[in-house]
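Participant: predicted coordinates and the sequence they were generated for:
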Amino acid sequence: MTDAPAPRQPSGETLPPAEDETRFAPKENGGEHKDENSAPAAKKRLKTSLDVVSEHAAEEESARQEDSERKARGDALFWNLCLGLFALIVISAGYIVYEKFSQLPDPVKDAREALEDNHAQLLKKQEQLREIRNRTAPKEQLLSLLDIFEHTASDLEETQKSIEKEKMRVAGIRGEIRSYFERYRQHARAKARGRKFDILKTSHSGKTYLNVEITRVENEFVRIMHEQGSTSIPAGDLPDDIREMLAYGDPLNITAMNQTDASLKSPVIRRAPSPAPAAAPVPQPAKKKVVVEDLDPPAGKPKIETPTHTGDSGSSSSGNMWVPPRPFSASPPCNNDIPAMKTIIHPLAAILLAWSAGASETWSTSPAEAMQQAAAQNKGVMLEFTGSDWCGACIMQKKQALSLPEIQTAISRSFIPVELDYPRKKQQDAQTKTSLETYKKSYGITGFPTLVFADAQGRPVHTVVGYANPAQVMQDTKKAAEALNTQQSLTNNLAEKLTDQQRRDTLVQLLKTVPQSSIRTFYKPALAELEKLDPQDASGILAKLHRDDLLHAQKLEWADTFRKKNIHILADQNPDEALSIMDSYLKKNGLLPEVKQAVLMQKVYLLMQQNRVNELEQPLKEGVALLPKSFEGKAFSKLLDKLPEIKKERGLLKPGEEPPLPPGAIRATKMIVPTAPAK
C-alpha cells in the first residue's frame, strides 16, 4: 500500500514536518504512535530506577539494622553470661570460705559437746543395759553392751583430758598476766620511794602531813617522813591517787584467778614471762630490824583513839584510843573514802577477763520482797550493808569476792542476796533513807561492810563484819548455810509437842547456834521461854549475855573516862601523868580482861614512844597472861619475843626520839618545795 500524497502548502516553500508532529502523529489503523524516546516512557523508566535504588537502599538499611540488633543481642547475652559466671564464682568462693570458717576447730566447745554427747550415750547405754538385765537378755548381748560401755567410758576419759589440757593453757596465760602485774607493781613501788609531796591528807582518819617523802612501801602500809618525824599509814588510809600510784588493790581480779587455778588437778604450766623493764637502782631497806614497824600506830606520835571502827564517824560514842590494825585480809569495817582503783589493764588481760566472766549479778534491794521469795523457796536472805561510793573495803569486797560467779552460785544455793546501800554521793529519797536506817538500827550495824545471813523471817544466823577475801566469803557462806539448816531444824522441833526438858535443850541449842548479839532482839521470845524453863541458868547462856553487856558498858566507860581526862594530849605533853592515869585505871575493881588488855596496849605504845624500854617487860607479861589467844594477847607475845631487839635499838634514844632510818632513807625536816602555780 502507498501512502497518500501530502497536502500542499497554501503558499511559499514547503517545509518538512516537525519532530513533535511526527512523534505525536496518529498511528495508522487507529493505533498510537510508538516512540521509545517519548516523555512518558522516559518518566516510567526513571521511576522504575528510583524504586530499585530505594528498595536496594532499604534492604541494605534493614540488613544493617538486623546485623546491629543481632550484634547487640549477642553482646547482651555474652555479658549476661559473664555476669552470671562471676556471680557463680563469688557465691562458690563465699560458700567455700563459709565452709572453711565454719569448720575451724573450737577445742573447748567441741570438747564440751563431745562430753555431753558421750554422757548422753553413756546414760542411754546404761539404761539399755538395765533393761536387758531386767529381761534376762542373752549373754552375747550383754557382752556387746559391756563392750560399748567400755568404749564410751574411754572416749569420755579422753574428752576430759582434752578439757583439762585446755584449762592448763588458759591457766598459763593467767600466770603470765599475774607475773606482768606483779612486775608492774614492784616497778611502781620502787619508783615511788623517795617521792616528795607538799601535803598529804589521809582518806579515813583525815590527818594532814606537810613536806612528805615516801621511804618505804609494804603490802599493808606505807612509811613516810614529814615535818614532825616519821609515821606509817595503812594502805586503806592513803588518798586515791597515791593508792593508784603504788598499785594497791586487785584490778585484774588476781584473787579469782588464783582460786580458779588452785582448783585444777594437774600442775599449772606457766609461760616464761618477758623480761621486766629495768628500774632505776633504789636502795633497799634493811631486813626487818625493828619490831615496832609491825605494830606502829598510823601516826608519828601515837594518837589514842577509839577501839571501835564505826561506819558513821560522827556518831561514835567511844573515846579516841588507837588499836593496832588487824591484817589486811581480815580488816575491820571501814569508813574511808576509797573508790575503785583506776588502772590501765593489759589488753590480753581484758580479753581473758571478759572471756572468763560468769553470770551477772542478781541482787535485790528490797529485804521484804527477798524474804517473801526466800520463804517460797525455803531459803534464807543475805543482807549486805555497804557504802558503794565511799567505803574502800566495801568496793574491794564487792569487786574481788561478791561479784565472782562461783561465790554468787554458792550464795544463791541457800540465800537470796540483798544489797542495802548507804551512799554519800548518790541521792536517795526520804522513804528509802528511813527504811535503810531502820534496818541498820535493827541489826545493830556499826561499820561497813557487814554481811548478815538470816532466815526467811529476817532472824540472823551468821554475821560477818569487815572486809573478807573470796576464800573467807566462801567459808562464811558455808557456815551460814549450815547454821540456817540447824536453825530451821530446831525451829521445826519447837513446833512439835515436847517435854519441858526436851524443849529446854532445844532452846539452848538454838540460842547457841545463832549470833549472840541478836538474841535479845530477834530471839527474844525464845530467850524469855528459856528463862522460865531454866531459872538456874544451867546452860550459861544468860551469864554470857550478861558478861557481853558488862563488857560493852565497861568499854564505853573506859573510853569516856580517857576522853574527859584528855589522855591523848597528856601522852604528848606530860607522859608521866598519862601513865599514872592508866595505872590507876588498871587497879579499878571488876575490870574485864579485854578492857585491861586495851589499857595495857595504850601503856605499851606510850612507853615505846618515850623510849622507856626497860619498863616494857611487866605490862607485856601482864597482857599475855590475861587472854593469850586474843588479838591483843598475840601482839603482846610478839613484842615480848622481840623485846631484846627493841631495847638494843631504842635503849640509847631520848624520849620522843625516833630510831635511825634504814640505809638510803632521808628524814624530812624542813624541805623547800616550790609552790604550785596559781590557777
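Facilitator: Okay, I see it. Numbers count the residues shown, from 1 in each chain.
Participant: can we go C-alpha only for contacts and neighbour counts from here?
Facilitator: Fine.
Participant: would you confirm that Ile177 contacts Ala349?
Facilitator: Yes - contact status for Ile177 versus Ala349: in contact at 6.3 Å, counting by Cα atoms under 8 Å.
Participant: looking at the two, which is more packed in?
Facilitator: Ile177 (22 against 19; other Cα atoms under 10 Å).
Participant: max-length strand in this protein?
Facilitator: strand 208-217 (DSSP state E).
Participant: so after that strand, what's the next helix or strand?
Facilitator: Of the helices and strands lying after strand 208-217 in sequence (DSSP states H and E), the nearest is strand 221-226.
Participant: am I right that Phe197 sits in a strand?
Facilitator: Yes - remark: Phe197 belongs to a strand, assigned using DSSP: H, G, I helix; E, B strand; the rest coil.
Participant: which residues are in contact with it?
Facilitator: For Phe197, the contact set (Cα atoms under 8 Å, 6 or more residues apart in numbering) comprises 210-213.
Participant: gap between it and Glu658?
Facilitator: 21 Å (Cα to Cα, to the nearest Å).
Participant: and what of Ala635?
Facilitator: Taken as Cα to Cα, the spacing of Ala635 relative to Glu658 amounts to 21 Å.
Participant: swap in Asn211?
Facilitator: Note on Asn211: its distance to Glu658, by Cα to Cα, is 18 Å.
Participant: hold the first one in mind and look at this next one:
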Amino acid sequence: MKTTFKHLAFAAASALICSGSAFASGEGWVTDFEAAKKQAAAEKKDLLIDFTGSDWCGWCIKLDEEVFSKDPFKEGVKDKFVLVSLDFPQKPENKAKLGEAAQAQNKELQKKYSVSGFPTIMLCDSEGKPFGQTGYQQGGPEKYVTHLDELRAGKKTRDDAFAAAGKAEGVEKAKQLVAALKAMKLDDDLVSSFYGDIATQIKAADPKDETGFAKAAAAKEKQEAFQKEAMGLMRSKDTDGLVALVDRTLKDEGLDGEAKQQVIMAKASAYAQTGKFDEAMKICDEAVALAPKSEAAPMIESFKGRLAKMKEKAAEAPKETKEKE
C-alpha cells in the first residue's frame, strides 16, 4: 500500500483532531457532522460526505490520491460543498487517533445513510438530507467535479418539483412529488429513511395511483421479500428450492421487466454454482431480453462472458487430471 497524503497528515497534525479537521482526505475536511451542517447552512453550501477507510480501502486511497488531494478538485468544490470525512480505519493506532467519539458518530451515520461499501460519497443539503450518491470515478479531479455538478443538478430539480407540488393539488401534486424523488436517483432505503413523508403525500394525493407510484412501491416490496427468501435458499444451497421460487415470482403480474430481470438472474447464479453453465448462459439471454436497455443489462452480458470462461475451465479440468495420472 502506498503512503498517501492523508496518512502523513495523521502523523504531522494530530493535534488538530480535537478541532474537527480531518486527515483521511487532507486539509479542509471536517469530521464533526453537526458542525459541518451548521457551517453549510451559514455558508449556503451543501455537504459532501466521504465514507472512507483510510488505511485499508484501496479504492478510497485511489480516490484521495487521484481526486481529493488535487487543486482542481479543491477549487471546483470550495464554493459548493462543506467537505466531511467519516473515516473507518482498521489499524489500532489510527482508531486511537480518530477517537472513540468520532468512531461512534461515524458508525451511527453509516447506519443512518445505509452505507455498506467504501468509498461512498453522499451529497446532502445543509440539513443532512441526501440528494445524490456516488463513489470512486475514473478520470481525475476535473471530471469528478463535473460529475458532482450533475448530481447537484438533481437537487435543483428536486427543490423545483417540491415547490411546484406545494402549489398543486391532486394528481398534479403527486406527479411533482414523484418527479422530485426520481431526480435524485437515490437507493430505495435512503428514500424510505429521508423522504418517507413524501411517499405518504403522494399516495394521499393520488388515491387511484394514476402516477403508478404505489404499484412501483408494491413491486419493490415484493422484490425485497424475494431477495430475503432467495438468500436463505442460497445459504442452504437449496438450488431446486431457489429455482422454484424464481419461477413462482416471475408469474407475478406486479413486476415489470427490470424487476423480473433481477429475479431471473438468481436462477442463473444457482445454475452457475452447480456447474450448469449452458443453462445459466441461456438464462442470461432471457434476462437481457426482458429489459435490454436497463442498467443491469451490460452487467448481465459481462456475467455471461465470465460463465463462458468458467465452462472452459471446467472442461479443461478433467484433461489436466488425466495427464497427471
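Facilitator: Arrived safely. The structure displayed is predicted, hence computed values, not measured ones.
Participant: got the contacts of Phe197 of structure 1 as CSV, with distance to Leu420 of structure 1 and neighbour count columns?
Facilitator: Putting those into CSV (distance: Cα to Cα, whole Å; neighbours: other Cα atoms under 10 Å) gives the following:
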residue, distance to Leu420 of structure 1, neighbour count
Leu210, 38, 19
Asn211, 41, 20
Val212, 38, 25
Glu213, 40, 27
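Participant: export those to a markdown table and append columns for distance to Ile541 of structure 1.
Facilitator: Converted to a markdown table, the contacts of Phe197 of structure 1 look like this (distance: Cα to Cα, whole Å):
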| residue | distance to Ile541 of structure 1 |
| --- | --- |
| Leu210 | 53 |
| Asn211 | 55 |
| Val212 | 53 |
| Glu213 | 53 |
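Participant: what's the span of stretch 74-81 of structure 2, first residue to last?
Facilitator: Taking Cα to Cα as the measure, stretch 74-81 of structure 2 stretches 10 Å from start to finish.
Participant: in structure 1, which residues correspond to that stretch?
Facilitator: On structure 1, the counterpart of stretch 74-81 of structure 2 by TM-score structural alignment is residues 408-415.
Participant: mean distance, the matching stretch to its aligned residues in structure 2?
Facilitator: In this overlay with structure 2, the average offset of stretch 408-415 of structure 1 from its partner residues is 2.4 Å by mean Cα distance after the TM-score superposition for structure 1.
Participant: okay, buried residues for that stretch please.
Facilitator: Of the residues in stretch 408-415 of structure 1, those buried by neighbour count under the rule 16 or more other Cα atoms under 10 Å are 408, 411-412, 414-415.
Participant: swap in stretch 133-148 of structure 2?
Facilitator: 133, 135-136, 140-142, 144-145, 148.
Participant: show residues contacting that stretch.
Facilitator: Everything outside stretch 133-148 of structure 2 that qualifies as a contact, by Cα under 8 Å, 6+ apart, is 59-60, 62-63, 66-68, 70, 72-73, 76-77, 118-123, 151, 186.
Participant: at 7 Å instead, please
Facilitator: In this structure, residues lying in contact with stretch 133-148 of structure 2 by Cα atoms under 7 Å, 6 or more residues apart in numbering are 59, 63, 66-67, 70, 72-73, 76, 119-123, 186.
Participant: possible to save the residues you listed as JSON lines with secondary structure and distance to Ala266 of structure 2?
Facilitator: Supplementary listing: those in JSON lines, determined by DSSP: H, G, I helix; E, B strand; the rest coil; distance: Cα to Cα, whole Å:
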{"residue": "Trp59", "secondary structure": "helix", "distance to Ala266 of structure 2": "28"}
{"residue": "Leu63", "secondary structure": "helix", "distance to Ala266 of structure 2": "32"}
{"residue": "Glu66", "secondary structure": "helix", "distance to Ala266 of structure 2": "36"}
{"residue": "Val67", "secondary structure": "helix", "distance to Ala266 of structure 2": "36"}
{"residue": "Lys70", "secondary structure": "coil", "distance to Ala266 of structure 2": "42"}
{"residue": "Pro72", "secondary structure": "helix", "distance to Ala266 of structure 2": "43"}
{"residue": "Phe73", "secondary structure": "helix", "distance to Ala266 of structure 2": "40"}
{"residue": "Gly76", "secondary structure": "helix", "distance to Ala266 of structure 2": "42"}
{"residue": "Pro119", "secondary structure": "coil", "distance to Ala266 of structure 2": "27"}
{"residue": "Thr120", "secondary structure": "strand", "distance to Ala266 of structure 2": "26"}
{"residue": "Ile121", "secondary structure": "strand", "distance to Ala266 of structure 2": "29"}
{"residue": "Met122", "secondary structure": "strand", "distance to Ala266 of structure 2": "29"}
{"residue": "Leu123", "secondary structure": "strand", "distance to Ala266 of structure 2": "32"}
{"residue": "Leu186", "secondary structure": "coil", "distance to Ala266 of structure 2": "24"}
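Participant: mind checking which of those residues are buried?
Facilitator: 59, 63, 66-67, 72-73, 76, 119-123, 186.
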